[in-house]
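>>> Would you be able to build a 3D model of this:
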Amino acid sequence: MDFRTLDQQLIDGTWRAGSLGKELVDRNPYDGSQVAVFALADKNDVDAAYRAAERAQAEWEAVNPFAKRAIFEAAARYVESHTEDITEIILDELGGTRLKAAFEIGLVLDIIREAGTFPLRMDGQILPSTIPDTENRLYRRPVGVVGVISPFNFPFFLSAKSVAPALGAGNGVVLKPHEDSPITGGTLLGKIFEEAGVPPGLINVVVAEIPAIGDAFVEHPVPSVISFTGSTEVGRHIAEVAGRNLKKPILELGGNSAFIVLADADLDLAVDAAVFSRFTHQGQICMSANRVLVHGDVYAEFTERYVAKVRSLPVGDPHDATTVIGPLINQRQAD
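Just a heads-up that it's a prediction; the model follows:
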């Protein structure tokens, strides 16, 4: 399947255009070619998506756990049977290399399969009571609807990491992918779970720009939880808005990771690991090694080897199997 055709909103089980009256051109970051064009969503579309998820969640909660698990197994089979097509959209939309695509697809399969065990793990406890002839019972219950905001760097996995467990625990989901990865981080997951057989409206995908929807995605009365992966600055704002509206924020934010090389380090291993950490997906990862701290006794030798290793990395078209360094996601990141 050509996943570039997933260029619409998924709301209440229907693929349709957004209502904003403005288009988003999704471009290949390597050559600037057009991948897809989306008619963007507005606040009314966000409302429709949340209302649909709320309705569908009531139906989903009543589905028996073995049937739910079967749907996750079907979702994993769909990913496996479309691995090459998914690889192509990761290359085209993200500028990720084939190695990065394979790694990301593997992570998605793992999280879908793990989430598929959740329906059979929604257990409870019986605890002692201070009142004679009574007992306290604790039950696991879905929170209802989860709003998910995902980033551009590992969008297929980082969207799935929030979406699949939420569905597995019995919740409905509204997913807003990053504008630079609307397919890989959004509509692709909607298609996978739609094909696997979730009830219509259980997973919704709204492709929107923040200026058009503002804080409506977080402030909406339906979702109980907002899951966000992205920058610390935006995460802080989402936490504030969620807190004011008594919603639980789940945040995975930016890092400033250190890589430390001691005097007795294996320098070949240290150089390979440091370069891998810093330059995987062009360094567009929250846990990339932003600071390399090297003991003075080996600093000169490490630096010489590190620079030589970096200069040897093949740069170019992600479709070329030998490419290690592809493009940055957009001009703003490059600048």
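>>> CA atoms for contacts and neighbours, from now on please.
Fine.
>>> Tell me where the stretch 101-250 of the chain has helices.
155-168, 188-196, 210-213, 216-219, 232-244 (DSSP state H, counting those that start in this stretch).
>>> Would you tell me which one of the ones you listed is buried the most?
Per residue and on average, the most neighbours among the helices of the stretch 101-250 of the chain fall to helix 155-168, with a mean of 25 (mean count of other Cα atoms under 10 Å).
>>> Tell me which of the helices of the stretch 101-250 of the chain approaches E61 most closely.
Distance to E61, taken as Cα to Cα, is lowest for helix 155-168 among those, at 9.6 Å.
>>> ok, which stretches of the protein are strands?
Assigned by DSSP state E, the chain shows strands spanning 9-11, 14-16, 23-27, 34-39, 124-127, 136-139, 145-149, 172-176, 203-205, 225-229, 248-252, 257-261, 289-294.
>>> Packing partners of the second one?
Helices and strands in packing contact with strand 14-16 are listed as strand 9-11; criterion 3 or more Cα pairs under 8 Å, 6 or more residues apart in numbering; DSSP states H and E.
>>> ok, the closest residue in space to A102 that isn't next to it in sequence - how many residues close by?
Counting by Cα to Cα, 6 or more residues apart in numbering, T87 is the residue found nearest to A102 once chain neighbours are left out, at 7.2 Å. A count of neighbours around T87, defined by other Cα atoms under 10 Å, yields 21.
>>> Please provide the structure for the following sequence as well, for comparison with the first:
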Amino acid sequence: MSQVEAPTQAFIAGSWLETGRTFEVRTPIDRQVIAQVADCGPEEARRAADAAVEAFAAWKQATAYERAAVLRRWYELMMQHAEGLARTMTLEMGKPLREARAEVRYAAGFVEWYAEEAKRVYGEVVPSQFPHKRLLALKQPVGPVFAITPWNFPAAMITRKAAPALAAGCTVILKPAEQSPLTALYLAKLWEEAGGPPGTLQVLPAQDPVPLSEVLISDERIRKLTFTGSTEVGKLLYEKAARTMKRVSLELGGHAPFLIFEDADIEKAVEQAMIAKFRNIGQSCVAANRLYVHARIKDAFAEAYAARVRRMKVGNPLEEDTEVGPLVDERALEKVQAHVEDARKRGARVVAGGQVEGLTFHPTVLVDVAPEARILQEETFGPVAPILAFEDESEAIQYANRAPYGLAAYVWTRDLSRAWRVAEALEYGIVGVNDGVPSTPQAPFGGMKYSGVGREGGKWGLEEFLEVKYVSMALP
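Now for the predicted structure:
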């Protein structure tokens, strides 16, 4: 029996189905089982593909206003169920409850935005050099979509993909992360209540995603793959999707630098760097993984930052004042511990945090970190902030761009000219200037280099699910 409000069956072709197999969902709070969830495999994948193809024929013919109305109802239901969704997220992946509430609003924001944008998929008339011809560019939905989402933002990563796809007229088969399937099933329940037609949005939980994914990626009828996750898995999916020439969007790993220049307001820079680093316990692809501070203010910043970190409330994520709760599972904890231990062996000093309680790793600040330390080479995905010094603007940009990733970067300066120079020089898809939380539904989200291809959010996210068709019409 589930301890949350979400269904536990698979949602296929508009029906809630048992699969004959289940897997456990354990809360990171105390590792207790909170639900037994349907475990889908190749058979369920084939059924979902058939349903998505059948539903697409009708959904793409629905008017933009009809699709917008369903999306709007979905948004309203999400807001009505905000507390239930937030509690579900906290239970299944450990996000502090007040952050989970904020994620519900953020996730619903994508649905609200695309409910409006569904009515703004415009074509174009292209001037012709021939008086008897009319040239048109039309936009049409790409087709059924296979979406794979991660556990760290269990609601927002779904709506950021599903809302634009559904607005465009596509149907969506969703494979949520095995750590957090309940939020996805809850959202599917609300889509059903909003009047979403059978087969337009389907959710297939799976403990082992590979057999299910193989079926859908190899199916030529599935025309789009959208994935958020690690760069390693993204590369494999990219290669497999190429075999059926699918459209692909990949939002992959990040290793975000945060550059703090000598003219910074240290108090304000500390607060923005706190948000950029410790939101979601550092389990974010846009989390600030490397804090580069001008040598002139590095010690003052490190002291103020460490003092603020020590004041963070660590505890049960269901309690209202908790800022840091448990990491999602043992594997996540082991990686954070390994990165800190490696840095310490290479000479780094822990100036705040470092304690471990269960799956909770206390927020930690490191100084004197060696350039070859793993924490400067790999994405930590946890609450650890290494602070390093730079001497000038050129060196800061060099350090920031050294990573093979290019998702998000942050800059703190009061110099307007420098803000423009650095923002333009950083090889990242997202740059927050004096802003630790730049993401918003109406703006593009995505990276360069090994951080992926394509964009989510805003008009750019909608275009990922549209094909352009050219029509040349000669007048008889």
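>>> List the TM-score for the superposed pair.
Here the superposed chains carry a TM-score of 0.95, computed using TM-score structural alignment, normalised by the length of the first structure; 332 aligned residues with a Cα RMSD of 1.7 Å.
>>> Now do the contacts for the residue nearest to A102 of the first structure.
Applying Cα atoms under 8 Å, 6 or more residues apart in numbering to T87 of the first structure gives the contacts 98, 101-102, 105.
>>> I'd like the residues you listed as CSV, with neighbour count and distance to D31 of the first structure appended.
CSV is the format used below for the contacts of T87 of the first structure (neighbours: other Cα atoms under 10 Å; distance: Cα to Cα, whole Å):
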residue, neighbour count, distance to D31 of the first structure
R98, 21, 17
A101, 24, 18
A102, 16, 22
I105, 18, 24
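>>> At which residues are the helices of the stretch 351-476 of the second structure located?
Under DSSP H, counting those that start in this stretch, the stretch 351-476 of the second structure gives helices at 393-401, 416-425, 458-463.
>>> Can you say which of these is packed in most?
Highest mean neighbour count among the helices of the stretch 351-476 of the second structure (mean count of other Cα under 10 Å): helix 458-463, a mean of 21.
>>> how far is that one from where the chain is centred?
Centre-to-centre, helix 458-463 of the second structure and its host chain are 15 Å apart (Cα atoms, centre = their mean, to the nearest Å).
>>> In the first structure, which residue range corresponds to it?
When the first structure is aligned by TM-score structural alignment, helix 458-463 of the second structure has no counterpart there.
>>> Also stretch 172-182 of the second structure?
Under TM-score structural alignment, the alignment places stretch 172-182 of the second structure onto residues 173-183 of the first structure.
>>> same deal with stretch 357-364 of the second structure?
Under TM-score structural alignment, stretch 357-364 of the second structure has no counterpart anywhere in the first structure.
>>> hmm, who's touching the match of stretch 172-182 of the second structure?
Outside stretch 173-183 of the first structure, the residues that touch it by Cα under 8 Å, 6+ apart are 3-4, 6-7, 24, 26-27, 49-50, 53, 89, 93-94, 145-152, 155, 159, 163, 166-167, 185-186, 202-209, 329-330.
>>> Go again with 7 Å.
6, 26, 49-50, 53, 93-94, 145-152, 155, 163, 185-186, 202-207, 209 (Cα atoms under 7 Å, 6 or more residues apart in numbering).
>>> what's C285 of the second structure in contact with, if anything?
Taking Cα under 7 Å, 6+ apart, we find C285 of the second structure in contact with 253-254.
>>> From V111 of the second structure, how far off is it?
Using Cα to Cα, to the nearest Å, C285 of the second structure is found at 22 Å from V111 of the second structure.
>>> Same question for S15 of the second structure.
For S15 of the second structure, the distance to V111 of the second structure - Cα to Cα - is 22 Å.
>>> repeat for R223 of the second structure
Using Cα to Cα, one gets 22 Å for the distance from R223 of the second structure to V111 of the second structure.
>>> So which of those two has more stuff around it?
In this view R223 of the second structure and V111 are compared by other Cα under 10 Å, and V111 has more residues nearby, 30 against 22.
>>> Pretty sure that one sits against L71.
Yes. With contact defined as Cα atoms under 7 Å, V111 of the second structure counts as touching L71 (6.2 Å).
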